[in-house]
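# Turn this into a structure:
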Amino acid sequence: MASAVWGSAPWWGPPPPAPARPLTDIDFCSGAQLQELTQLIQELGVQESWRDGPKTGPDLLRAKDFVFSLLGLVHRRDPRFPPQAELLLLRGGIREGSVDLGPSPLGPYARGPHYDAGFTLLVPVFSLDGPGQELQLDTESYSAWLCLPELMHGTSVRKAWQDCLGPPVPGGRESVHRTESEQGPKDQQSSVDQPHGDVTELDLHLNGDVTKATAESPAPPPSEAPEAWPTLCPAKVAAWFFAVLAEVAESLIPVPGAPLLVHAARHAGFTTILLATPGPPRRLLLFDLIPVVSVNGWPEGARSHSWAGPLASESSSFYLVPGGDRERPGASGWQLCFARQELALKALIPAPLLQAHAAAQALLRPLVAGTRAAAPYLLRTLLYWACERLPALYLARPENAGACCLGLLDELSRALEAGTLPHYFLSGRKLWAGDGAAALLMALARLRADPARALCATVEEAKTARKGGGLAGVGGGAHEGTPTSWKGPHLGDT
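Next up is the predicted model:
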């Protein structure tokens, strides 16, 4: 009996090839295979993960303790700085979209050539808790003005902050908004919030209560109109913060085995410092320190999030950060910041979408280095809008990471072309793309034409950095653009 054969091959040979699958997993714009993009994104996540890097935990903890100790010395130098504050530490610097400061000059720093990993620290220098303080809000631009009362806790507030006062708020009494406290006593236990393996933020708290340093002040006399109150100027606060920090830094004596402060500079409304870890391997960590006003309560006009459900009760507070007023560059208005809410939202975002965002951010990083583009925070906001618009089951499927990454880049291109993006927390408010949007749009178009090639190059760069001991740059040696011969901190004001 003749044996069965497949063509000329015996039956025990390899099976015939399976019928070709419909080509539904191809990106229409570039022709890239989505499965390949997803695999590259997963590989990039392995190579760039700070948590999985060698001996990174002690480096970060020592650097964090160094910064907190530095701020303690700042209080000794200037008692206006709160002795005990609740600090919010975010993984990723401002140039990586950690906080929205608008299209402001951010300095020439680039992750890789200049530092290995970046962090943002929100440092409350003033606290609003109760009806004694007046917060005036411009409902069109959502800029805020902090009108200081005459007395607080028996102390003359205006006299203490005389060098940081700005002009009276425009608009007068009609734009007054009183924040309503919706939050109980704050939880003062130290915590680290890391909901996913690829999460890019940490939520670290110091023991202390920012509300203890602030007591309710009496209402202003009837004869004193609110529009005549002097305001706390964010630009002057940022300048004061940097000046006192510089005084403390210049007096530091290097301690063997401790991080070394090698650079500090003021950019717009925040201060950037670079810390060199003792190693080996030697790492350079960037910290963006932002002096903020913490506000207990919830601003009028802030929206809810249908996809996330109600946020935790401790999230009913927000910050005022120094931010440029696009319409009035010389104005002394603050900008509303919802970093605490964003941290809570990140814990609810599916891991594949977080991976897609991290990959898009890595691709965007070299395109925005040294520019004033606000694209990194626009990309971050698109992450929340994606959760609002797309089914959770789609975003949670690991095989969709490649498509999500391309989708985020496409949405970012549309926002850059329009010049604005709707604010996620404030209805009617727009986020501005900045003056460099046109050039960035062209660079994104070139990248979008061959995303697989761009991702391959990013993965290879991450592998090289990891072998060298660094996270995204040269490893244990000198970093390009960062002098290594400094005896002490290098201070600049730009």
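# use CA for all of it now, contacts and neighbours both
Fine.
# So which residues of the stretch 251-400 of the chain form strands?
For the stretch 251-400 of the chain, applying DSSP state E, counting those that start in this stretch gives strands covering 260-267, 270-276, 284-296, 317-322, 334-337.
# Out of those, which is closest to residue 96?
Taking Cα to Cα, strand 284-296 is the member of those nearest to residue 96, at 11.1 Å.
# And the closest one, how far out from the chain middle?
The chain centroid and the centroid of strand 284-296 are separated by 10 Å under Cα atoms, centre = their mean, to the nearest Å.
# so what does it touch, helix or strand wise?
Contacting strand 284-296 under the criterion 3 or more Cα pairs under 8 Å, 6 or more residues apart in numbering; DSSP states H and E are the following elements: strand 117-128, helix 234-250, strand 270-276, strand 317-322.
# got the angle between the longest one and strand 117-128?
When you say that, I think you mean helix 234-250. Here helix 234-250 runs at an angle of 120 degrees relative to strand 117-128 (axes from the mean of the first three to the mean of the last three Cα atoms, to 10 degrees).
# And helix 234-250, what's buried?
Neighbour-count burial for helix 234-250 flags 234-239, 241-246, 248-249 (criterion: 16 or more other Cα atoms under 10 Å).
# and the gap between the nearest residue to residue 424 once chain neighbours are set aside and residue 111?
Nearest non-adjacent residue to residue 424, counting by Cα to Cα, 6 or more residues apart in numbering: residue 381, 6.6 Å away. Distance of residue 381 to residue 111, given as Cα to Cα, to the nearest Å: 21 Å.
# this one as well, want them side by side:
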Amino acid sequence: MAVRARPLTDLDFCSGSRIEELNKLLEELERRQSIALQGKDVLHTCLQAKDLVFNLIARVHPLTLHNAFPALYGGPVSGSRMCVLQIRFGPSTLKFLISYTLLVPIIRLPSSLHLSQSSPCHYLVGRSAWDPAPPVVGAGTVHVSPYDVSLWFNSSLLSEVSHLSESSLPLSLERAEPWGNCFSILLSSQSLSIRFDLVPVVEVQGWPPGVQYLDEWVAEDSEAPKLFHLLPWGAGGQWRVGFPGVELYMRRCLHPALSLVLRASTAVLGQILQQNGAPGPYVVWVTLLQACQRLPRGYLSQGHNAALCFLGLLEELSHLFLRGSCPNPFLPGCDLLLGSTRGPSLARHVSEVRAHPARYLRAVIREAKEVVKAGDKGEREEIEEKEERGSGCYPS
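The predicted model follows:
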């Protein structure tokens, strides 16, 4: 009697990659990024950079009590509150880049009384909300636009940067310049680059009308702030609504396997999503949240399902970009891709990654390995060689 052939259930039909291999590559990428951050000078350099940037901001705008600005996951870069947000590797410079996105509350409001809602995603801020306003903002304006705030914020920071003495800086100041309505600062040491994107925002206590799901998170964690932020990304003087404070706590609740998927997806798609006119890595985070709502917790919390989640996330992103629509899970009627013209192009790029996931994971792993070796030729290289001999998951 003929024996029925056993199906290759661990094979990805679209790419031909084995699920086991993809899981190992995801783990290897996590390990390589962790090794990169364990260098003896990395933490010290990050703290130096943080002190420099916070002191620079303090010359322009009063700091909060604990100097803890909320930060946006996946704004211009990716982020949380003064933690390592995103690691990118560049073999051409043999440095790895740690990126931070800091939201700097220029206007703080106790309620939304000074606001008028122009769409589910956007608000207008009344002129009286910025009191006293700097002279750069005309007294006759009805609303404070993102352009008004960024014009003052960016010009003030540029003035302060021009007074910095290069010899007094603990790190090399590679670049400090306006970037749209934000301000970008790039600092570097011998093997490390640290980028700060400073975003001037409006901080508002409470929730905007129509918000959903967020009260559940605030009830579960008393430290989660019940407030929202208005981000300077909207046309015609509008501010875009965001919830970075609560989303920070959501990220902390992610199962390690999903956190791994999120970081790996950002690593292979980061440069694509940060091109001019692209939505940024925030869309990856939102899409993962939506998947968490429809998939059982038992599936998401299994480490061996990380590769399947990674592939599924790529597929979902490709569909969203092709459709040109990505609903905001917290604000019904708010579409994160509304008005974007880059959808078909982004869909093609993501589909290419989905068709060759192992190739793209190997590429970012290889870059990480080269950067780590370039950063430390001595003890670190010896550790790397021992680890590689003892690991069967690094691709040849």
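# related to what we said a few turns ago, so which of the strands of the stretch 251-400 of the first structure gets nearest residue 60 of the first structure?
Closest approach to residue 60 of the first structure among these (Cα to Cα): strand 284-296, 8.4 Å.
# and the closest residue to residue 54 of the first structure other than its chain neighbours, how many neighbours?
Residue nearest to residue 54 of the first structure in three dimensions, not counting chain neighbours: residue 469, with 7.7 Å by Cα to Cα, 6+ apart. A count of nearby residues for residue 469 of the first structure, using other Cα atoms under 10 Å, gives 22.
# which SS class is residue 469 of the first structure?
State at residue 469 of the first structure, reduced to three classes by DSSP: H, G, I helix; E, B strand; the rest coil: coil.
# Need the counterpart of it in the second structure.
In the second structure, residue 469 of the first structure lines up with residue 375, judged by TM-score structural alignment.
# Ok, residue 377 of the first structure next?
In the second structure, the residue matched to residue 377 of the first structure (TM-score structural alignment) is residue 282.
# tell me the SS of the closest residue to its match other than its chain neighbours?
Leaving aside its sequence neighbours, residue 282 of the second structure sits nearest to residue 74 (Cα to Cα, 6+ apart; 3.8 Å). Three-state assignment for residue 74 of the second structure (three-state DSSP): coil.
# Pretty sure residue 74 of the second structure sits against residue 281.
Yes: Residue 74 of the second structure is within contact range of residue 281, at 4.5 Å (criterion: Cα atoms under 8 Å).
# one step back: how many neighbours does the residue nearest to residue 424 of the first structure have?
When counting by other Cα under 10 Å, one arrives at 21 neighbours for residue 381 of the first structure.
# just checking, it touches residue 425?
No: the pair residue 381 of the first structure / residue 425 is not scored as a contact, 9.6 Å apart, by Cα under 8 Å.
# so residue 456 of the first structure touches residue 41, yeah?
No: using Cα under 8 Å, residue 456 of the first structure is not in contact with residue 41; the gap is 9.2 Å.
# Please say which of these two ends up with more neighbours.
residue 41 (27 against 16).
# how about residue 10 of the second structure, what's its match in the first structure?
Checking TM-score structural alignment: residue 10 of the second structure goes with residue 25.
# Show me where the stretch 1-150 of the second structure has its strands.
According to DSSP E, counting those that start in this stretch, the strands that the stretch 1-150 of the second structure contains are 86-90, 95-109, 115-117, 122-126, 143-144.
# With the flanking residues excluded, which residue is spatially nearest to residue 323 of the second structure?
Looking at residue 323 of the second structure with Cα to Cα, 6+ apart, the closest residue is residue 343, at 7.4 Å.
# Kindly provide the distance from that neighbour to residue 332 of the second structure.
Going from residue 343 of the second structure to residue 332 of the second structure by Cα to Cα gives 21 Å.
# circling back to that earlier point, what's the neighbour count on the alignment partner in the first structure of the residue nearest to residue 323 of the second structure?
Aligning on TM-score structural alignment places residue 343 of the second structure opposite residue 437 in the first structure. Neighbour count for residue 437 of the first structure, taken as other Cα under 10 Å: 25.
# how far away is the residue positioned nearest the centre of the first structure from residue 390 of the first structure?
Centroid check for the first structure by Cα atoms, centre = their mean gives residue 98 as the closest residue, at 0.7 Å. Using Cα to Cα, residue 98 of the first structure is found at 23 Å from residue 390 of the first structure.
# Next: residue 401 of the first structure.
13 Å.
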